[in-house]
Structures are given as C-alpha cells and as structure tokens.
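Chemist: missing the sequence, but the structure's below:
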C-alpha cells in the first residue's frame, strides 16, 4: 500500500524501465498485493470516496461506511467483519500518513 501511494503514479514508467533492463531502486523495492487479497485493495479504494475533509486534509474512512460496505457485499460473519475493519483501518492509516507526508513536503517546497 505504501509503495502504491508513494510511487503508483510512476508505476508504468518504472515497469517500462525494468523491461528495458534498467530497473529503478523504487521498482525493485515494490511490494505487490497477493492476488487473493486484491478485493481488499478495491474495497479500500471504494471506501476512500466516502472520507470527509477535515482541518488539514482528508479524514479517516468513517466506521459507518465500512459497516455499510460489509452489509452491501455480504460480509456478515462477526469475525470476518472484525478482520475486514482491521485491514481497512490499517490501509487507511498508511494512506493518511502518506498524504500527510506529501502535504508537508509540498509546504516545504519553495513557491516560484
């Protein structure tokens, strides 16, 4: 998740360089979601649209939205919901930390 947030916009370019035999260090350090967990990444991106804006940027994904997602897609078992909540919250924390880092870096960059 962190790699995707930091480098995802350049992933195609990195892949092209790697195919030419010139992989970047960022490409070599990438992590990929296991195929059977891809649905969790999709769920995270679907749920990200429901976050509100708070002072200083984006807020966390509301618990109510996570629970609504579970109901909509049939995640009904209490243990499965708990696991789903923990995974989405961990992904959300990584996302918010990276966005905060990006905002701070932008503020430190001198304006022309």
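Modeler: Arrived safely, thanks for sending. Here the structure is a predicted model, which means the values were calculated and not measured.
Chemist: Could you use CA atoms for every contact and neighbour count after this?
Modeler: Will do.
Chemist: The protein: helices as residue ranges?
Modeler: 2-7, 11-19, 25-28, 38-48, 63-72, 78-108 (DSSP state H).
Chemist: let's bring in a second model and compare:
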C-alpha cells in the first residue's frame, strides 16, 4: 500500500534511470486479486474525511463500482470483503502516522 496509485510514476522514474530502492521490495499481487486491488485504489478517495480522521470506503461506493463492472452475487461479496480488509489496513496505517 505504500506505493498505491503512484506505482506507475515510480516505475517511470526507474526506467529513466532514477534509483528507486522501494521498487525492489514491491509485493506481487496474484492475478486473481488484481481486480480487487485496482478497485480499492479506484475507490480510495471515495471516503468521508473529518477532523484528523479518515473514514472507510462506504458500502454504497463499493456497490456502485461493482454494478459498473457487472459484479454480482458471491463475486460482489468477495470484492466487498477484500476492499474492506484492504481499507481497514490502509486506514490503520494512515492513522498511525505521526501528526
């Protein structure tokens, strides 16, 4: 999650000769999880923000995304659970940062 939606930018910098040590530690996303990973990053800004707080991605945001991509039934539940788990880890990491 450290790289998030900046991964392509970091990869471009590396291709231009810039040393990006963090790219050597980049996790590999299994093919069957790539859609959920992409969905999480597409929805990352669709969350409520408050005073010194970051909210969770809402069910309705996930539902709208799933409807757009024709994800229903068990596939929707799996996507919802995966996004919720990634979101919980993301929020925990963001809230743990020094203010």
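Modeler: That came through fine. Keep in mind it's a predicted model, so treat the numbers as computed, not measured.
Chemist: thinking again about what came up before, tell me which of the helices of the first structure sits nearest to residue 54 of the first structure.
Modeler: Taking CA to CA, helix 78-108 is the member of the helices of the first structure nearest to residue 54 of the first structure, at 11.8 Å.
Chemist: Going by neighbour count, list what's buried in that closest one.
Modeler: Residues of helix 78-108 of the first structure classed as buried under the neighbour-count rule (16 or more other CA atoms under 10 Å) are 81, 84, 85, 88, 89, 91, 92, 95, 96, 98, 99.
Chemist: so which of those would you say is closest to residue 6 of the first structure?
Modeler: If you rank the buried residues of helix 78-108 of the first structure by distance to residue 6 of the first structure using CA to CA, residue 98 comes first, at 7.3 Å.
Chemist: quick revisit: output the helices of the first structure in TSV; the columns should cover distance to residue 56 of the first structure.
Modeler: Putting the helices of the first structure into TSV (distance: least, CA to CA, whole Å) gives the following:
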stretch	distance to residue 56 of the first structure
helix 2-7	19
helix 11-19	28
helix 25-28	28
helix 38-48	17
helix 63-72	20
helix 78-108	8
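Chemist: Residue 57 of the first structure: which of those helices is closest?
Modeler: Taking the helices of the first structure one by one with CA to CA, helix 78-108 is closest: 7.8 Å.
Chemist: just the angle between the closest one and helix 38-48, please?
Modeler: Computed by axes from the mean of the first three to the mean of the last three CA atoms, to 10 degrees, the angle separating helix 78-108 of the first structure from helix 38-48 equals 60 degrees.
Chemist: How far off centre is helix 78-108 of the first structure?
Modeler: A distance of 7 Å separates the centroid of the chain from that of helix 78-108 of the first structure, by CA atoms, centre = their mean, to the nearest Å.
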